[in-house]
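Student: Give me coordinates for this.
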Amino acid sequence: MGAWQERWLTFWKRWRARAEGTVEVQAEREIAHLLREQLRSERLRQERGERLDPPPLSEEDERLVRQIRRETDVRNRNNITRTQAYWEVYDRSRELHWALLAHMVSRNGGYQMTDLKGDLIARAMEAGEHERFFQFLERANRSIFGDAYPQLLLYEASRKQGRPLFHLLPCFAISRFMRIIWERYWAQGDEELLTIALVINEQNMVEQHVVQQERFKPVIESFEFQAQTYLNLTQVIFPYLTEENRTELAGCVVDTFLSLTERIDTGRRLYAILFGIAEVHAGVVRFAKRTPHTASRADYFRHLYTAERSQPCLLSERYDPRVEGDALRPGAKPIYSPSLWASWPDVPDRTGGSEADWCRSTAAVVQLFAARPSEAYNISELYMDNLKLVERAVAAESWIKADE
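Tutor: Down below sits the predicted model:
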C-alpha cells in the first residue's frame, strides 16, 4: 500500500472516529506536545555531540533489567509459551487490558502456524512455502513479544516497588512513544489509552521488523497471501464460552495485513469487542482459564477438528468437503488441525532486530482514538461460511492435481 493511501486511510478513520465522538482529544494533544519536546531535546543533544545512552544504573536496577531480559528470552521460546505468558500477566494485573488482547491474538497466531501443516491450507501450498509462511508468522509474533513483554514486567515491578521504573525502558530499546505513554499512565491511569498505544507501538514494530524486510517479500507477494485478503478469509477470532457453556466466536475480518493503518484499526476494533461487550469479555476469560493453548483449532471446536492424526495422510490425495451446516457431514472424519508441538520445532531467532526507534515524529499520536464495539461482533456464522469456502477451494485444487 502506497504512502498516500495510508495517509488517506488514517484521515478517513480519524474523521469517522471524531464524528462518532470516540476521540480522546486532550490526551492526544498532551502526548503530542511531550513527544515533540522529547524529539527536540534529543536532536539538540545530538547536535552538541552528546550520547543518548541511558544514564548509569544502580545495582538494583541492573539486576532487574537482567531478570526481565532473562524471563523474556525464556518465554519467547515459541507461540505457546508467549500465549501463556500474556495470560499470566493479565491474570495477575487485570488493569493491563492489552495483555488479554495479546493473549487472544497470539492464539490466532498459533492457529495460523498449525494450519500450515493441517488438512486444508497445507494442500494449497507449493513445496517450501509452508516454511516461509511459518518464519513470517514466527518473526512477527517474536518481535511483538520481545518488545511488549519487558514493558509489562517493568510495570508490574513498578507497582510492586511503589515507584515508576520507566526510566529503564531504554534498556530494552522501547520506543520513546511508549515511554511517554507509560509515564502518563502511571500518573493518570486510563487503561483504554494505554491499550491503544500498545497496539500502535507493536504494529509499528511489525511494520519495521517484518513487513518492510526484504526477506519476507516473497511471502507478502505470494498468491496465497493475497488470496486470503481478497476472499475475506483473514479473520481474527475470539472463542468465548457462554453461561450455557457453548462456544461462540467473536472477532472481525482483517481487511489487509499490508496496511499499517488497517492493522492498528483491527486492534482497536478487537479491543472494543473484547472489553466493550460484557458477554464476550466474561466468556473469553472463561475460555482462557479452562482451555490451555495448543495452537490446534480443536482447542475451540472439537466437533469439527482433531489434533490427532489417525493415519498417515498424503496431501496429494483428493480432498472431499466434510462440513455441512455447522457440523461434520455424517461419517466424515474431523479436520486435522495439529498442535504446535506436532507442527514446528522451536526456532531461535538469530536474525536480530534493528533497535532504531520507529517513532521519529508525532505522526502516530493521531491514531490514539478508541472505537465502539461492532453490533456484528459474533462471527460464528461467517466463520462457518468461510470454512466451507476454503474446503471447496481446497477440494477443487486437490481434484485438479489428482487428475494431472
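Student: can we go C-alpha only for contacts and neighbour counts from here?
Tutor: Fine.
Student: Output the contacting helices and strands for the helix or strand harbouring Arg268.
Tutor: Following DSSP states H and E, one finds Arg268 within helix 260-276. Under the contact definition 3 or more C-alpha pairs under 8 Å, 6 or more residues apart in numbering; DSSP states H and E, helix 260-276 sits against helix 3-20, helix 97-115, helix 191-206, strand 247-253, helix 278-290.
Student: Following up with a second sequence; could you model it the same way so I can compare the two?
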Amino acid sequence: MGKLFKNEPSSLPQSLKRIKKELRAKSKKFPQTPSLNEKKIIEKIQLQTQELNVNNVTRTKAYLDFYLKHPEIHWAFLGHMVSRNGGWNMTDLKGGLLTRLLSRTEALNFFNFLERGNWLIFQDAYPQFLLYEESLRSGKNLFYLLPFFHVSQFMETIWNDFWYYHDPSILTISLVINEQSYLEKRVIHHPTFKKEVFDSLEFMLQDILSMNHILFPFTSSGRVQLIGETLHHFQSLHERILLGKRLYKILYADQKRLQQVLQWAKQTPHTGSRKDYWPNIFNSIEEVVPGTELKRRLKGCQLTPGAYRFYSPYLTVAWKNQTHEAAELGDWYKSWKVVYYLLDDQKTENGEIENDYCKSLERLELAAIAKKAVSLLG
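Tutor: Predicted coordinates for the structure are as follows:
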C-alpha cells in the first residue's frame, strides 16, 4: 500500500500493536469445508442480505434497524446516515435542478455509479453484521466464516479483536477503511464508471459546485439543522477514508448531538427525497408548471416570497430497482500499514456545513438558470 502518511509514527498504542501482530501473522488460506450447521448459517445470512439489498431505501432502513438492536456497532448508524445521502444524491438526478444540467444518459450513468457503490457496500458489510449477530446468539466467535462471504481477511482480524476487546472506534474506522478500499477497483477505477462519470464534464461541474456534501440533519430549537462534511476528491481512497473518520467523529464526539441525530432518523423514514429534512424548501411533488420562466427562488436557505419549492422525488418514484451482477472477487488488503488509519489524529470536528450547503444550492440554481438561458439563445 506504500507510505500512507508523510510522517508515519514510530510507535503504536498497545491496542494497535496487537492488531498489527495479528495481521502480520495471518496468511491467505482457503477456509475448510463448512459443517451442515455452518452451511445453514451462511445460506441464511446470504438470503437475508439479498432480501434487503433491493434499493437504497431498503438498505438504509436495514442499517438503522440493525443499529437499534446493536448500538455498539457504531458503523451501522454512520452507514445509515451516509446511505441517506446516497439516496438524496440519486433522486437529485431526477429533481428540479440537475435535470436542467444533465442529459438523461448522463443522469443514468451517474445513478448507476451511485447505485452500484451503495449495493456493493451493503452486500459486503451487512453479512458481517449478521455474522456478528449469529455469534452473539450462539455465544461463539463465528468470524472464521467471513471468507465464505468474500470479506477481506483484514476484517476477520478486526472482528476477532472486537469480539474480545469491544473497541467500537477501532471497528468503525476499520469498516470505513474496508468499505472504501472495497470500492476502489470495483467502482472508482472501474473502466465504465471512469469513462461515463469521472471523465465527464458534468462530474467536474458537481465537484466545482461542491455538491458532494454529506449531511446529518437533527432537530434543535424547534427547527431542523444540518451538520456534516464535504468531499472534494472522490477519486482519492486516502481522502475518502479520512472523510469517513471525520464523519464518525462529527457523529459520535458529542453524545447529546448524536442522540438528536438518532432521534431525527428514528422519527423520519428515509424516502430519498430531500423533503425528509427540509419540507419548506423541497417537495416530492413538482410544483413548477412546465414552461414556467426560471427565476431565482433561493436566498440564504430560504425561498423567496411566493416561490415554488424545489422538486425532490421519492427514490422509488425516481428510479426502478436494479439487477446487479455479482461482486467482483478479490481481497484489497495487502499491508498491515493500514493500521495507521486507526490512529486518532486528536483533531476536533465541528461539522459546520449548513452555510456552505446553502451557497452550493444557490450556485446550482444559478447554473440551471444560466444553462436554460443559453439553450433558449441557441
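Student: possible to save the helices and strands packed on helix 260-276 of the first structure as TSV with mean neighbour count and distance to Leu368 of the first structure?
Tutor: As requested, these are arranged in TSV below (neighbours: other C-alpha atoms under 10 Å; distance: least, C-alpha to C-alpha, whole Å):
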stretch	mean neighbour count	distance to Leu368 of the first structure
helix 3-20	14	9
helix 97-115	24	14
helix 191-206	22	6
strand 247-253	21	20
helix 278-290	18	22
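Student: Quick check: which of those is nearest to Asp326 of the first structure?
Tutor: Judged by C-alpha to C-alpha, the one of those that comes nearest to Asp326 of the first structure is strand 247-253, at 11.8 Å.
Student: residue range for that closest one in the second structure?
Tutor: Using TM-score structural alignment, strand 247-253 of the first structure lines up with residues 224-230 of the second structure.
Student: what's the distance between Leu12 of the second structure and Ala373 of the second structure?
Tutor: Distance, Leu12 of the second structure to Ala373 of the second structure, by C-alpha to C-alpha, to the nearest Å: 58 Å.
Student: mind listing what the equivalent of Asn212 of the second structure over in the first structure touches?
Tutor: In the first structure, the residue equivalent to Asn212 of the second structure is Thr234, according to TM-score structural alignment. Counting by C-alpha atoms under 8 Å, 6 or more residues apart in numbering, Thr234 of the first structure touches Gln228, Val253, Val254, Asp255.
Student: which non-adjacent residue is nearest the second one?
Tutor: In this case it means Val253 of the first structure. Nearest non-adjacent residue to Val253 of the first structure, counting by C-alpha to C-alpha, 6 or more residues apart in numbering: Gln235, 4.3 Å away.
Student: quick one: that neighbour from Leu153 of the first structure, how far?
Tutor: 30 Å.
Student: what do you get for Ala272 of the first structure?
Tutor: Taking C-alpha to C-alpha as the measure, Ala272 of the first structure falls 24 Å from Leu153 of the first structure.
Student: Just flag the most distant two among the contacts of Thr234 of the first structure.
Tutor: Gln228 and Val253 (10.5 Å).
Student: can you give me the helices in the second structure?
Tutor: 14-25, 36-52, 56-69, 74-92, 104-138, 153-165, 168-183, 191-193, 201-208, 237-252, 255-267, 315-318, 354-377 (DSSP state H).
Student: winner for burial among those helices?
Tutor: Scoring the helices of the second structure by mean neighbour count under mean count of other C-alpha atoms under 10 Å gives helix 74-92 as the most buried, with a mean of 24.
Student: Who are the contact partners of the alignment partner in the second structure of Cys359 of the first structure?
Tutor: Here Cys359 of the first structure is matched to Tyr333 in the second structure, going by TM-score structural alignment. If you count contacts by C-alpha under 8 Å, 6+ apart, Tyr333 of the second structure has them with Ser152, Gln153, Phe154.
Student: Which residue lies nearest the spatial centre of the first structure?
Tutor: With distances taken as C-alpha atoms, centre = their mean, Val105 lies nearest the centre of the first structure, 4.6 Å away.
Student: Not counting its neighbours along the chain, what's nearest the equivalent of that one over in the second structure?
Tutor: For Val105 of the first structure, the aligned residue in the second structure is Val82 (criterion: TM-score structural alignment). Nearest residue to Val82 of the second structure, sequence neighbours excluded (C-alpha to C-alpha, 6+ apart): Ile214, at 6.7 Å.
Student: is it true that the one you found touches Thr230?
Tutor: Yes. Look at Ile214 of the second structure against Thr230 with C-alpha atoms under 8 Å: they come within range, at 6.0 Å.
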